[in-house]
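> sequence plus predicted model, see below.
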Amino acid sequence: MATDVEIALQFSPLPITEISERLGINSDHLHPFGRDIAKIDLKALTQNKQKPGKLILVSATTPTPSGEGKTTTTIGLAQAFSQLNESVCMALREPSLGPCLGMKGGATGGGYSQIMPADRINLHFTGDFHAITSANNLVSAAIDNHIYQGNDLGIDPRQIVWRRVMDMNDRSLRNIVLGLGGKMQGIPREGGFDITAASEVMAMLCLAEDAEDLKRRLDRTLIGYTYASEPVYAAQLKITGAMMALLRDALQPNLVQSFEGTPAFVHGGPFANIAHGCNSVIATRMAMQYADWTITEAGFGFDLGAEKFFDIKCRTANLDPDAVVLVTTVRALKMHGGKLKNNLETEDLVAVQQGLGNLDKHIESVAIFNKQPVVALNRFATDTDAEIAIIRERCAAHDVAFAETTHHADGGKGAIELAKAVIRSVTQNAPFKPLYDLDLTVLEKVRAVCKSMYGADDVAFTKDAEKDLKLVQQLGLTHLPVCIAKAPSSLSDDPELHGRPRDFEVTVRSIQINAGAGFLVILTGKIMRMPGLPKEPAANGIQLLKNGVIEGLE
């Protein structure tokens, strides 16, 4: 079977000017990065007055190592809409170098449902991640310099909450000690690194409505406390203007295309297990402004990315998806039913049946938001008709639409059935209802998510989390939504519990205040905001060939 790179070499991208013309974007608003990538000026968002199109959210059952193909399905579905002569555009997240070089590999789709140029998108792209990293670390440098230069604000080095970031998986940098070079090297203090995708700057850029909104968010970002335990905000360091300068181009969404010439805005890249997991509001609005249908996705399973899509992104930006797609595979349900990854290719009707509980829970979760999903079965060559029939029958029992797809092998035509089912489903969806009211206590909000989305019996706050909760209350930030950081491989906070776990409690170990982003990060279980590399990282298989082609970035 051909690799994704070999398949990609069969396609030549259309000039990006042609893609933008199809969307109706004024050429004055196009800033090309070569022939097949462009930044789109934010003026394009305000100068197009047409009514916004419909929004489709793609999510999935709980991820497994066998893969569900959520991004591939999103791209295949968009290509199917194009084949049906519908006006369509995608709004996707940018890949992070951490997963690309670590465990997951590239994030531009697969088979005949990819966006291109995949190598550039997966690596440095237009430099957005680097700009976000630099803006974040400018704050860190300014904090340490302020203390070194006399500390007029009285910042307590022991109470600095702002962390450095880098776009790489590096577990050794999770917790470090700074300033050990003597008097001229700064005040010694504890610190650490998160991955760029988990940074508050990333979240602020993705949730900002425009440049002015981003500046307001940067100004109100909490960076630490004084010796008197008074909060210190980024505006007090007088560096948010420089941060805006660094982020000027990064705020503009990136336009690319799929193999079949379907346009895609790819912008922002927060992870859904440790951040809010959605592409930028600006890119989503841009796509909706220039196409009748916008197809977007939220990271990991519905319990993580989609819950945050509704409770944070939709609530913040006044968005409401017209349809929801829930992606699953026979292989994933077998793993949820107890089978091992190396034993998924033989038919096992019992394992599929036992794994259906995970699908059941996610279908029920979609309904909590007042939506009715279309279940997309991403078919693999080893799947049997009998296995698929079990899933189809379960969807019928839930009275939700089901569509089998082969977009990985067949491109857009392999998702035609799914596209038609999605179009039919639009009339069945009412306005979304948030999972919780913002005037609830933080504990009540966390409990609502854990019980409704994960199926937990209750939540337990550690002593550290209770101390953090008191700070939230003192700062008057209890009205903020919650962004729960949790293991993505389980509905629980224990990554080893697959299927549909029952009779468990979620442990909240700390709360991080993201006042600029406008939410509270709730850290549960043992989740880390700086991933580590696996024993055999994907980077080991990546090579730059003599012809300039990058091999192994899949």
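Received, thanks. Residues are numbered from 1 along each chain as shown.
> can we go C-alpha only for contacts and neighbour counts from here?
OK.
> which other helices and strands does the strand ranked longest in the chain contact?
Ranked by residue count under DSSP state E, the longest strand found in the chain is strand 505-514. Counting contacts by 3 or more C-alpha pairs under 8 Å, 6 or more residues apart in numbering; DSSP states H and E, strand 505-514 is packed against strand 458-461, helix 463-474, strand 519-524.
> tabulate these (CSV), appending mean neighbour count and distance to Leu304.
Formatted as CSV, those follow (neighbours: other C-alpha atoms under 10 Å; distance: least, C-alpha to C-alpha, whole Å):
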stretch, mean neighbour count, distance to Leu304
strand 458-461, 17, 16
helix 463-474, 16, 20
strand 519-524, 23, 12
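> ok, second structure coming up, stack it against the first:
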Amino acid sequence: MAFTSDIEIARAAKKRPIGEIGAKLGIGADDLVPYGHDKAKIGQPFIDSLADRPNGKLILVTAVNPTPAGEGKTTTTVGLGDGLSAIGKKAAICIREASLGPCFGMKGGAAGGGYAQVVPMEDMNLHFTGDFHAITSAHNLLSAMIDNHIYWGNELGIDTRRVTWRRVMDMNDRALRQITTSLGGVANGFPREAGFDITVASEVMACLCLASSLADLQDRLGAIIVAYTRDRTPVYARDIKADGAMTVLLKDAMQPNLVQTLENNPAFVHGGPFANIAHGCNSVIATTTALKLADYVVTEAGFGADLGAEKFMNIKCRKAGLAPDCVVLVATVRAMKMNGGVKKADLGAENVDAVQAGCANLGRHLENLRGFGVPVVVAINHFAGDTEAEIAAVQDFIAGQGAEAILCKHWANGSDGTRDLAAKVVATIEAGGADFAPLYPDEMGLADKIDTICRRIYRADGAQMDSKIRAQLKQWEDQGHGHLPVCMAKTQYSFSTDPEARGAPTGFTIPVREVRLSAGAGFVVAICGEIMTMPGLPRVPSAEAIGLNDAGDIEGLF
């Protein structure tokens, strides 16, 4: 049988007009702002009108640590949403928008895959409704206004050595990580060191994804610390008078996007912070809107449960007052093999021993998630080469942990491949037992919060922080920021900071090389190991294979 690519499947989809998709959730035509025939934004007045409605049930989809073998977390999120609809439940999914960096780099898109996709796939993976461009523009407007303030006399007394606000772009470009600006003479300003991050790492992205309204967004933007004076007094975006104009640029981007799955079920796609360098969840406003409109809402958090799920619980749920009713933990036989020591080239051969060895990674994630007081169902995302013995090895391991692993074939069969998972999730929720609690209290010190995550989630011997970093954390506590949660920036490939240390490593520490205060977003970022907030392209980037065919259709996206 000939292989059909994701983009070919998406292009053949029988999409319904976006008004029909909105009607499934009770959204009227006048409450949608269409972007063509197959995507729309949801108007703020309609969102405001939902405030008194009860919430549906919230399901988080997360995964084991990613490997080159693939896990399919977003695919499973889409498949579960379709599966819930197929068994007669009113369901919606909430996922993030795709960054151009990974699309043209090595990871690919963020619309799912096979017959469990969100469409329009090409639009979603490229410019979509322009949200990322608006975030980039708002961020860089603030950058320009900081330098302009300094140029015209520096009334606030900004120490140009202590400007903390970097620029952003939504592309992987390692050459921009560290730069010098304002060269070329007096007319160009005062030279200083600066740099770029990728847009998904922008604090503006985090502010938009955590804000509950435009007013809340402007408050958060105004609270961004952009620099310090010589006596270490913080300078805020509101001091630069940038918060109003930034909010204007983000006015439309703040509204959630509505699209559809291949099976014409509603999907909210909004916001896009990475989980390895940011908080890794779609927007609060999209999730809370979906919860008012559907009985079951399926959302995902980026990368493995040690990053995305931890931040979903400790940052997003804490800030938005949310509590998940069930967690779905995605694993694949192939990923278990790689965690068990098998090389990618050898994954095709049956190796039950490697699967059993690799299940240590799955088991640690399962135990961690249970520590948040939420019931967990394991989903085995099926690949064609998986053998019955290998699948049984994963199921037996999970049964030994007092849980159940459901085999899912949504990539090949759509909702027909996730009916069992959907039924198990519904039964788990109806049985109750969820008693959600974050990992640490607000009043715990910042250094202790970092150390707690390192010990309880990564199973490290602790966090390694020098005296300068500890003094910085203490200073932020003295300035009133000690109640903030922590956002760990760390490699997604391992519990440790060594991307090659797969499985369930022990006997390591987590080196924290830098901390950043995101006062507007409302968290402190701890940058660990060698992780970069501006990724680079691989030796052979995906961009080399992307182009237009003779019919003008896009090829090479995945």
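Here it is on my side, so go on. None of the values given here were measured: they were computed from a predicted structure.
> hmm, back to that, can I get the helices and strands packed on strand 505-514 of the first structure in TSV including distance to Ala538 of the first structure?
Shown next, in TSV, are those (distance: least, C-alpha to C-alpha, whole Å):
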stretch	distance to Ala538 of the first structure
strand 458-461	36
helix 463-474	35
strand 519-524	27
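> out of these, nearest to Pro501 of the first structure?
strand 458-461 (13.2 Å; C-alpha to C-alpha).
> quick one: what's aligned to Lys486 of the first structure in the second structure?
Lys486 of the first structure maps onto Lys490 in the second structure, with residues paired by TM-score structural alignment.
> for Ala465 of the first structure, same thing?
Match for Ala465 of the first structure (TM-score structural alignment): Ile469.
> what's near enough to touch that match?
Arg513, Glu514, Val515 (C-alpha atoms under 8 Å, 6 or more residues apart in numbering).
> can you check which part of the second structure the longest strand of the first structure sits on?
The aligned range for strand 505-514 of the first structure in the second structure is 509-518, by TM-score structural alignment.
> residue in the second structure matching Gly127 of the first structure?
Applying TM-score structural alignment, one finds that Gly127 of the first structure aligns to Gly130 in the second structure.
> all the helices of the stretch 1-150 of the first structure, residue numbers only.
4-8, 16-23, 43-46, 70-83, 97-101, 118-122, 128-148 (DSSP state H, counting those that start in this stretch).
> please identify the most buried of the ones you listed.
With neighbours taken as mean count of other C-alpha atoms under 10 Å, the helices of the stretch 1-150 of the first structure reach their highest mean count in helix 70-83, at a mean of 28.
> just to revisit the earlier point, what's the mean deviation for the longest strand of the first structure versus the second structure?
Comparison of strand 505-514 of the first structure with the second structure after fitting gives an average deviation of 0.6 Å (mean C-alpha distance after the TM-score superposition for the first structure).
> contacting residues around that strand?
By C-alpha under 8 Å, 6+ apart, strand 505-514 of the first structure touches 200, 221-222, 450, 456-466, 468-469, 472, 492-493, 519-525.
> kindly recompute the last result at 7 Å.
200, 221-222, 450, 456-462, 464-465, 468-469, 492-493, 519-525 (C-alpha atoms under 7 Å, 6 or more residues apart in numbering).
> report the central residue of the first structure.
Gly277 (2.5 Å; C-alpha atoms, centre = their mean).
> that residue matches what in the second structure?
In the second structure, Gly277 of the first structure lands on Gly280 (TM-score structural alignment).
> now do Glu307 of the first structure
Correspondence of Glu307 of the first structure to the second structure, assessed by TM-score structural alignment: Glu310.
> helices or strands up against the strand or helix carrying its match?
In this structure, Glu310 of the second structure sits in helix 310-311 according to DSSP states H and E. Applying 3 or more C-alpha pairs under 7 Å, 6 or more residues apart in numbering; DSSP states H and E, we find helix 310-311 of the second structure packed against no helix or strand.
> and the next helix or strand past that helix?
Sequence-wise, the next helix or strand downstream of helix 310-311 of the second structure (DSSP H and E) is helix 318-320.
> whichever helix or strand comes after that next one vs the first structure, average offset?
With elements assigned by DSSP H and E, the helix or strand that comes after helix 318-320 of the second structure is strand 326-331. Superposed on the first structure, strand 326-331 of the second structure shows a mean distance of 0.3 Å to its aligned residues (mean C-alpha distance after the TM-score superposition for the first structure).
> leaving out the residues flanking it, which one is nearest to the aligned partner of Ile390 of the first structure in the second structure?
Aligning on TM-score structural alignment places Ile390 of the first structure opposite Ala393 in the second structure. The shortest distance from Ala393 of the second structure to any non-neighbouring residue, by C-alpha to C-alpha, 6 or more residues apart in numbering, is to Gln356 (6.3 Å).
> thinking again about what came up before, of the contacts of Ile469 of the second structure, buried ones?
Using 16 or more other C-alpha atoms under 10 Å as the burial test, the contacts of Ile469 of the second structure include Glu514, Val515 as buried.
> JSON lines for the contacts of Ile469 of the second structure, including distance to Glu544 of the second structure?
Formatted as JSON lines, the contacts of Ile469 of the second structure follow (distance: C-alpha to C-alpha, whole Å):
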{"residue": "Arg513", "distance to Glu544 of the second structure": "34"}
{"residue": "Glu514", "distance to Glu544 of the second structure": "34"}
{"residue": "Val515", "distance to Glu544 of the second structure": "36"}
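> preserved in the first structure, out of the contacts of Ile469 of the second structure?
Mapping those onto the first structure (both residues aligned by TM-score structural alignment, their matches' C-alpha atoms under 8 Å) leaves Arg513, Glu514, Val515 still in contact.
> of those, which is the nearest to Ala275 of the second structure?
Among those, Val515 lies closest to Ala275 of the second structure (C-alpha to C-alpha), at 16.4 Å.
> for the residue lying closest to Leu349 of the first structure once chain neighbours are set aside, what are its contacts?
Residue nearest to Leu349 of the first structure in three dimensions, not counting chain neighbours: Glu387, with 5.7 Å by C-alpha to C-alpha, 6+ apart. Residues near Glu387 of the first structure by C-alpha under 7 Å, 6+ apart: Val330, Leu349, Val352.
> for the host helix or strand of Glu387 of the first structure, what is the distance to the chain centroid?
Taking DSSP H and E as the criterion, Glu387 of the first structure maps to helix 385-398. Put simply, helix 385-398 of the first structure sits 29 Å off its chain's centre (C-alpha atoms, centre = their mean, to the nearest Å).
> please identify the buried residues of it?
Buried, per 16+ other C-alpha under 10 Å, within helix 385-398 of the first structure: Glu387, Ile388, Ile390, Ile391, Arg392, Arg394, Cys395.
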